[in-house]
Each structure stands twice: as structure tokens, then as C-alpha cells.
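Visitor: What follows is a predicted structure for the sequence shown.
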Amino acid sequence: MSEVVAESYLLSKPESWLDYPFGPEVKVFKVKKKMFATLSLGKGNEKGTDGKMAGFYCMNLKCDPEEAVMLRDIFSSVIPGYHMNRAQWNTIILDGSIPQGEIERMIDNSFLLVVKTMTKKDQQSILVHL
């Protein structure tokens, strides 16, 4: 999945929008005011990643803790969330090794996990569009 396709899919989620609270190099995707994804270009010098992210766009997505571990076991390009709570976030390296449908499923899950933490009123205003 390319960066452009990923960004388009992220922004297709109801009431999602793009923010840059960490500077112009990190795209932060929010639903209402809550972050559900980040997207940035890996430089290769990220501590603890063994250079896996070098030259690839990388996406942080919220994940159920048990599923997060399973996805890391299945896909070598899924690693513990870089600069995130590693139990609840994964970093997906967009190197072409994960099928687009699987990445879309991970994005959908991240979005829904964040929406579930909102008030009932906010949840309903979002979920009615799914």
C-alpha cells in the first residue's frame, strides 16, 4: 500500500481529519479530537527498529493487545508501536509485504477502537456513517 493510498483510506473514515501536532514530517489522523493513526517516512535511524523503517512509509495503528502480538508474529513488517504504547499500538512498515486488504482491516480496527472510547453521542454520530 502506498502512502497516498493509505492517506486516502485513512481520510475516508467518517469525521476523520489530518493534523500535524508533531511537525510537518508526521501526519496524524484523528477522528473528532482523538488520534487513530500516524503516517511518516522512516529514516532508518529509529532506535530499536534495526533500520527496518528506512525509506518506507510507516503507520502507527491502535490494536487490541492480543491481536497486536499475533500480527507481529505473522508479519515481519509489523513491529511494536514506535514512540507509542507498545501493548496497544503497532507500527506497520508499508514495504509491500502486507496485503492491502489486511492493512485496511488494521486501519478499520484502529478507528473503531478509538471510537469506542468516545461518548455514546459521539459514537453514534460516527457509526451512523459506517
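Guide: Looks like it arrived, so ask away. Residues are numbered from 1 along each chain as shown.
Visitor: hey, let's count contacts and neighbours off CA atoms from now on
Guide: OK.
Visitor: buried ones in stretch 91-100?
Guide: By 16 or more other C-alpha atoms under 10 Å, the buried positions in stretch 91-100 come out as 91-95, 98.
Visitor: From start to finish, how long is stretch 69-82 in a straight line?
Guide: 14 Å (C-alpha to C-alpha, to the nearest Å).
Visitor: wait, stretch 74-94
Guide: So stretch 74-94: terminal residues 15 Å apart, C-alpha to C-alpha.
Visitor: from the chain's centre, how far out does stretch 75-91 sit?
Guide: 9 Å (C-alpha atoms, centre = their mean, to the nearest Å).
Visitor: Not counting its own residues, what contacts it?
Guide: 52, 58-65, 68, 71-72, 92-95, 97-98 (C-alpha atoms under 8 Å, 6 or more residues apart in numbering).
Visitor: second one coming, line it up with the first:
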Amino acid sequence: MNIEEYRGHCISKKGVTESFPFGKLPDVLVFKVLGKMFTATDISNFEAISVKCNPEDVEHLRETYMAVQPPAYMNKKHWNKIMMDHTVPDSLIKKWIDDSYDLVVKNLSILERHKLNES
């Protein structure tokens, strides 16, 4: 997966916006659904992406895939960093992005989910 494929997959989801919200990290591209982050990457090198994960799956994924590691800046109980080293199939990476999006949507308020469904 290259950065264009990553971006295209993320931005195609309902209610998603992209931004560079971290002043001290100007190359970190963040994708959010209704203002809640579900994935991010450094566009200067695209060496890794971060995705939100079900806390019950975090450790299992890290033990199963060498490319899945604890993230540097996010909560290590809820997020994983995936190295974009081509050892994990693109289809699985897309599934993890989808899962991350779904986790965030699931935690939106009823009003926010209604707003998302109407958009």
C-alpha cells in the first residue's frame, strides 16, 4: 500500500476529514470521523500508520505480526502502529483501518451517529 491508496481508503469513508493538527509535528496527517481520530501517518516518509484497536486485540496483533508495534505517541492499550514494510497484506491493513473507523463510530454519541448517517 502506498500513501495515495491509504489516503483514498480513509477519505472514502462517511464523515471523514483529514488535517494536520499537530503544530510541532507538521507532517502528521490525521483522519477523523466527526472530529475523532481513527488513523494517522507521517507523510514525509510513510513508514508506518497508527490505528485504533480493540484493547482485547492489541497484544495479540503485536505478537502475531512483527510489523505491528506499540505507537510512540498514542495510548498503547488502544492503538497500534503498523509498519508499512509490505509484510502485512494491504487487505488486512485496510481491514484494520476499517475496524479503527468502526470503533470510533461506535463510541460516538447517538446524536453524532445520527448526524453521520444523514451525511
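Guide: Cool, got the structure. What you see is a predicted model, and the numbers here were worked out from it, not measured in a lab.
Visitor: ok so, going back, return the subset of the contacts of stretch 75-91 of the first structure lying in strands.
Guide: Secondary structure from DSSP state E places 58-62, 92-93 of these in strands.
Visitor: Could you dump those into JSON lines and include distance to residue 14 of the first structure?
Guide: Shown next, in JSON lines, are those (distance: C-alpha to C-alpha, whole Å):
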{"residue": "58", "distance to residue 14 of the first structure": "22"}
{"residue": "59", "distance to residue 14 of the first structure": "19"}
{"residue": "60", "distance to residue 14 of the first structure": "19"}
{"residue": "61", "distance to residue 14 of the first structure": "17"}
{"residue": "62", "distance to residue 14 of the first structure": "17"}
{"residue": "92", "distance to residue 14 of the first structure": "22"}
{"residue": "93", "distance to residue 14 of the first structure": "24"}
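Visitor: Could you identify the most distant pair in the residues you listed?
Guide: 62 and 93 (14.4 Å; C-alpha to C-alpha).
Visitor: Show me what the helix ranked longest in the second structure is packed against.
Guide: Across the second structure, the helix with the greatest residue count (assigned by DSSP state H) is helix 90-106. Helix 90-106 of the second structure sits against strand 28-33, strand 36-42, strand 48-52, with contacts defined as 3 or more C-alpha pairs under 8 Å, 6 or more residues apart in numbering; DSSP states H and E.
Visitor: which stretch among those comes nearest residue 105 of the second structure?
Guide: Nearest to residue 105 of the second structure, of those and by C-alpha to C-alpha, is strand 28-33 at 7.3 Å.
Visitor: equivalent range in the first structure for the closest one?
Guide: Mapping strand 28-33 of the second structure onto the first structure (TM-score structural alignment) gives residues 26-31.
Visitor: distance from that stretch to the second structure after superposition?
Guide: Mean deviation of stretch 26-31 of the first structure relative to the second structure after superposition (mean C-alpha distance after the TM-score superposition for the first structure): 0.4 Å.
Visitor: any idea how far that stretch is from the chain center?
Guide: In terms of C-alpha atoms, centre = their mean, the gap separating the centre of stretch 26-31 of the first structure from the centre of its chain is 9 Å.
Visitor: And for stretch 109-119 of the first structure?
Guide: 13 Å.
Visitor: So what touches it?
Guide: Identification of contacts with stretch 109-119 of the first structure by C-alpha under 8 Å, 6+ apart yields 13, 31, 34-37, 61-64, 122-123, 126.
Visitor: Kindly recompute the last result at 7 Å.
Guide: By C-alpha atoms under 7 Å, 6 or more residues apart in numbering, the residues outside stretch 109-119 of the first structure that reach it are 36, 61-63, 123.
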